[in-house]
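> Fold the stuff below for me.
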Amino acid sequence: MKILITGCNGQVGNSLVKLLSSMLTVEFLAVDHKQLDITDGPAVIKLVNEFKPDVIVNAAAYTSVDKAEQEIELSYAINRDGPLFLAQASNMVCASLIHISTDYVFDGNKNGEYEELDVPRARSVYGASKLAGEEAVIKECNRAVVIRTSWVFSEFGNNFVKTMLALSKRQNSIMVVDDQIGGPTYAGDLANEIVKISELIYLNKNFPFGIYHYSGFPYVTWYEFADTIFDIAAVYQIIQEKPSLNPIKTNLYPAVAKRPKNSCLSMDKIENTLSIRPSNWKVGLERVLLNLRVPNESNRN
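Predicted coordinates:
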């Protein structure tokens, strides 16, 4: 099986590269935006025609939620046009496309978990551009899987876990939003499931393509997530003392783009159809913190 990965320097992309590097049954090509600008249609078609993948995994995205409110054209170019070009190229070589999307396609006002058939209503440019990407992929490619996920964290790149640890070094007291709820998702677990889906597609001519939700469980607020981060970090002596956490409401937190208050994604479909269970984010968090502790220890020696 041959897999093409775009956005290989992101959290999911890095996790995929790490995983696939140990798999002898898979040939993969991982590219970042410098090696492949997915907003360049001819370049996308050229690379896909040369490599001829069985599966394309689009992990590339514009993810600066607040900056997207000003950089609208760039956000749509990367989040809508890029996926469209990848979908068109996948058709040319009869490849399947796995496209990663987000909980931000929903407005967050629903009571209960969001299901795949719920009508999306994005509240931000980022969410609207990601929704446009979903629609382009589904319309253009009949061999597409769209995976909506939420609150991704990992050892790689910038994410909430690293932000909290950095703040704890500068502040004794930290304010964290406590009225937004969702499922933190370990990128390593998401990468595992993407590879599993790729294998299922490769082996099954009747694979059920479409939109799926995948995230961590149990659902928590950002405040509860931060509290758990510091509890585990203290146990592993990554921080010397747990900072004081102060809950704050969304309307008091300065942010340019609107965030969904409810980011809980139902995973019934992916579990019942593909036997993929939710990510245990607490286990993933321990892995991330242990990995982040290693360089700290080496720096002290």
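
> Only C-alpha atoms from now on, for both contacts and neighbour counts.
OK.

> Need the contact partners of whichever strand or helix holds H99.
H99 is part of strand 96-102 when elements are defined by DSSP states H and E. Counting by C-alpha atoms under 8 Å, 6 or more residues apart in numbering, strand 96-102 makes contact with 54-59, 83, 86-87, 90, 127, 130-131, 134, 137, 141, 143-150, 194, 201, all of which sit outside it.

> again, only using 6 Å
55-58, 143-150 (C-alpha atoms under 6 Å, 6 or more residues apart in numbering).

> One more, please, to line up against the first structure:
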Amino acid sequence: MTPSELPTDTAVAVVFFRPSPEQVARIVERFAGRLPVFVYDNGGIPPEALAQLREAEGLTRLGEGRNHGIAAALNALAEAATAAGFRRLFLLDQDADATVETAQALGHALDRAIGEDLPPALVGPSPAPKPGHKAPVYPLRPGVPPRENLRPVEFLATSGSLVDLAAFAMVGPFRDDFFIDAVDLEWCFRAWAGGRSCWMDPGTAIPHSVGRGTIRMRYLPVTMPDQPVFRMAVYVRNSAYSWRLPHVPGRWKLKQVAYLPLQIALYWSRHRFSPRVLARLLAALAQGLGGRLGRPADAPP
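Now for the predicted structure:
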């Protein structure tokens, strides 16, 4: 891709938390000097990687190296990109296997998603398989027809998505009191409720996974990501709190009411029915139902 073919209205946004030097190097090598890059330091960047970020062309580093959670980091990146005059922001996490060409393809997809009603808030790639990990599933939005080959979906993962920053300003920021899990899900439901739309481009795919592996239930077709206890607890808390939100569709709430207890049981069995793990998850469930959100006490610094 020649410099004249690069999108001039798009910046890249990356959140780093305890990345390896190789992960930082991959972002720098693929994007720095080709597209403007904004990175947020949520902590744990190795010294040699920090030096590489400081020397990278066209790269702006935000954050002071303390873990503020994914939502707060994404909000800061969106604010900085908007202030710098960009119209679109390509969101990535440190694991994302994406390129400048991915951003360009999604830019064309976002153009195709523009219609007479329900203007697009974001477009994202389809999840490519990643061995040993459960790929996310993005349910279709009922009652909304496809636009060309694009599929209207209830939600997408933030990582790999191209966000329209004008739509972001209208929908509002990601919920920083969610801290990490279900941030993207809640925001997309809010976008749909506000008259904006979310789209998946089947012609563009990147590997995407959550957690460090997959847990499978023996007798039922139930799978879920294997995550640290604190991550699972935040997921349970935020999922339960989402039942209180009017913009989250009833069909999704009913599905989660049935599915969340199975996930808790499956995760508990994975941890050999530890009383400590069960107590943590049930406390998280009570926090969500009671609306007690914010930074988890056991979140890593």
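
> where does the TM-score land?
Here the superposed chains carry a TM-score of 0.27, computed using TM-score structural alignment, normalised by the length of structure 1; 140 aligned residues with a C-alpha RMSD of 6.5 Å.

> now the contacts of strand 96-102 of structure 1 as JSON lines including distance to L274 of structure 1 and secondary structure?
Formatted as JSON lines, the contacts of strand 96-102 of structure 1 follow (distance: C-alpha to C-alpha, whole Å; DSSP: H, G, I helix; E, B strand; the rest coil):
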{"residue": "V55", "distance to L274 of structure 1": "17", "secondary structure": "strand"}
{"residue": "I56", "distance to L274 of structure 1": "19", "secondary structure": "strand"}
{"residue": "V57", "distance to L274 of structure 1": "18", "secondary structure": "strand"}
{"residue": "N58", "distance to L274 of structure 1": "20", "secondary structure": "strand"}
{"residue": "R143", "distance to L274 of structure 1": "16", "secondary structure": "coil"}
{"residue": "A144", "distance to L274 of structure 1": "15", "secondary structure": "strand"}
{"residue": "V145", "distance to L274 of structure 1": "12", "secondary structure": "strand"}
{"residue": "V146", "distance to L274 of structure 1": "14", "secondary structure": "strand"}
{"residue": "I147", "distance to L274 of structure 1": "13", "secondary structure": "strand"}
{"residue": "R148", "distance to L274 of structure 1": "15", "secondary structure": "strand"}
{"residue": "T149", "distance to L274 of structure 1": "16", "secondary structure": "strand"}
{"residue": "S150", "distance to L274 of structure 1": "19", "secondary structure": "coil"}
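
> what ranges do the helices span in structure 2?
Counting by DSSP state H, structure 2 forms helices over residues 21-31, 47-55, 70-83, 100-112, 165-171, 183-193, 229-242, 250-270, 275-290, given from the N-terminal end onward.

> Identify each buried residue in the second one, please.
Of the residues in helix 47-55 of structure 2, those buried under the neighbour-count criterion (16 or more other C-alpha atoms under 10 Å) are 49-50, 53.

> Just name the most buried of the helices of structure 2.
Mean neighbours per residue, mean count of other C-alpha atoms under 10 Å, is largest over the helices of structure 2 for helix 229-242, with a mean of 23.

> Report all helices and strands that that one contacts.
Packing contacts for helix 229-242 of structure 2, counted by 3 or more C-alpha pairs under 6 Å, 6 or more residues apart in numbering; DSSP states H and E, involve helix 275-290.

> rewinding a little: what's the following helix or strand after the strand holding H99 of structure 1?
Using DSSP H and E, the next helix or strand after strand 96-102 of structure 1 towards the C-terminus is helix 125-140.
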